[in-house]
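Chemist: got a predicted structure plus its sequence, pasted below:
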Amino acid sequence: MTTTSKQPRRKSPAKTAAKSSKAASTKTTRRRKTAAKTPEITPEQRYQMIAEVAYLRAERQGFAGDPVEDWLAAEKEVDAGLAGRAAGTAQ
């Protein structure tokens, strides 16, 4: 009596590669798009930013202009920059 042991059939490399690439293409991973949080600016930081911009404006004018106008213009500039920064990260 001769016993033959059945060995499992091996798949050809082409079929194995096709099957693994099909599995890889159907299995997609999704990453959540999370907007990078903009760090909050404290009132003190905002004040410091405005003071710096106002100073630089006055310096450009040779300190001959109105300091209140420089401050108000600096406030607008800083607030516009902060609003644009927040809008850019909210997308």
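Modeler: Alright, I've got the coordinates. Numbers count the residues shown, from 1 in each chain.
Chemist: can we go C-alpha only for contacts and neighbour counts from here?
Modeler: OK.
Chemist: give the contact list for Ala54.
Modeler: Applying CA atoms under 8 Å, 6 or more residues apart in numbering, one finds that Ala54 lies in contact with Pro67, Asp70, Trp71, Ala73, Ala74.
Chemist: now do the third one against Ala54, distance only.
Modeler: Translated: Trp71. 5 Å (CA to CA, to the nearest Å).
Chemist: kindly report the same for the last one.
Modeler: Spatial separation of Ala74 from Ala54 under the definition CA to CA is 5 Å.
Chemist: structure B:
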Amino acid sequence: MSLLTKPNELTNEKTSQQDIEAKAEYQKQLSCQEIAEVAYFKAEKRGFLPGYELGDWLEAEKEVSLT
């Protein structure tokens, strides 16, 4: 067993980590989009009355996290 890491093994490991990070970022963006859509429909049901934006967003976060 060698204590040295081959360059291609290190590259593959970094690429794998980059893939994981890219997938995590994609999921985060997707979640934000889903939350925004749910919050939008909540506001639409109320006729877009102002003052409920934060509540809509927080409720939408809960709903999206349950799915």
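Modeler: That came in fine, so what should we check first? All of these numbers come straight from a predicted model, not from anything done at the bench.
Chemist: what's the TM-score here?
Modeler: Once the chains are laid over each other, their TM-score by TM-score structural alignment, normalised by the length of structure 2 reads 0.58; 42 aligned residues with a CA RMSD of 1.7 Å.
Chemist: can you check which helix is longest in structure 2?
Modeler: helix 7-45 (DSSP state H).
Chemist: can you pull up the most central residue in structure 2?
Modeler: Lys28 (1.1 Å; CA atoms, centre = their mean).
Chemist: just tell me what it corresponds to in structure 1.
Modeler: Residue pairing (TM-score structural alignment): Lys28 of structure 2 is matched to Pro43 of structure 1.
Chemist: nearest residue to Val64 of structure 2 other than its sequence neighbours?
Modeler: Ile35 (6.3 Å; CA to CA, 6 or more residues apart in numbering).
Chemist: my read is that the one you found contacts Glu61, right?
Modeler: Yes - contact criterion CA atoms under 8 Å: Ile35 of structure 2 and Glu61 qualify, at 5.6 Å.
Chemist: tell me which of those two has more neighbours.
Modeler: Ile35 (21 against 18; other CA atoms under 10 Å).
Chemist: the more buried one: what's it in contact with?
Modeler: Trp57, Ala60, Glu61, Val64.
Chemist: for the last one, what is the enclosing helix or strand?
Modeler: In other words, Val64 of structure 2. Using DSSP states H and E, Val64 of structure 2 sits in helix 53-66.
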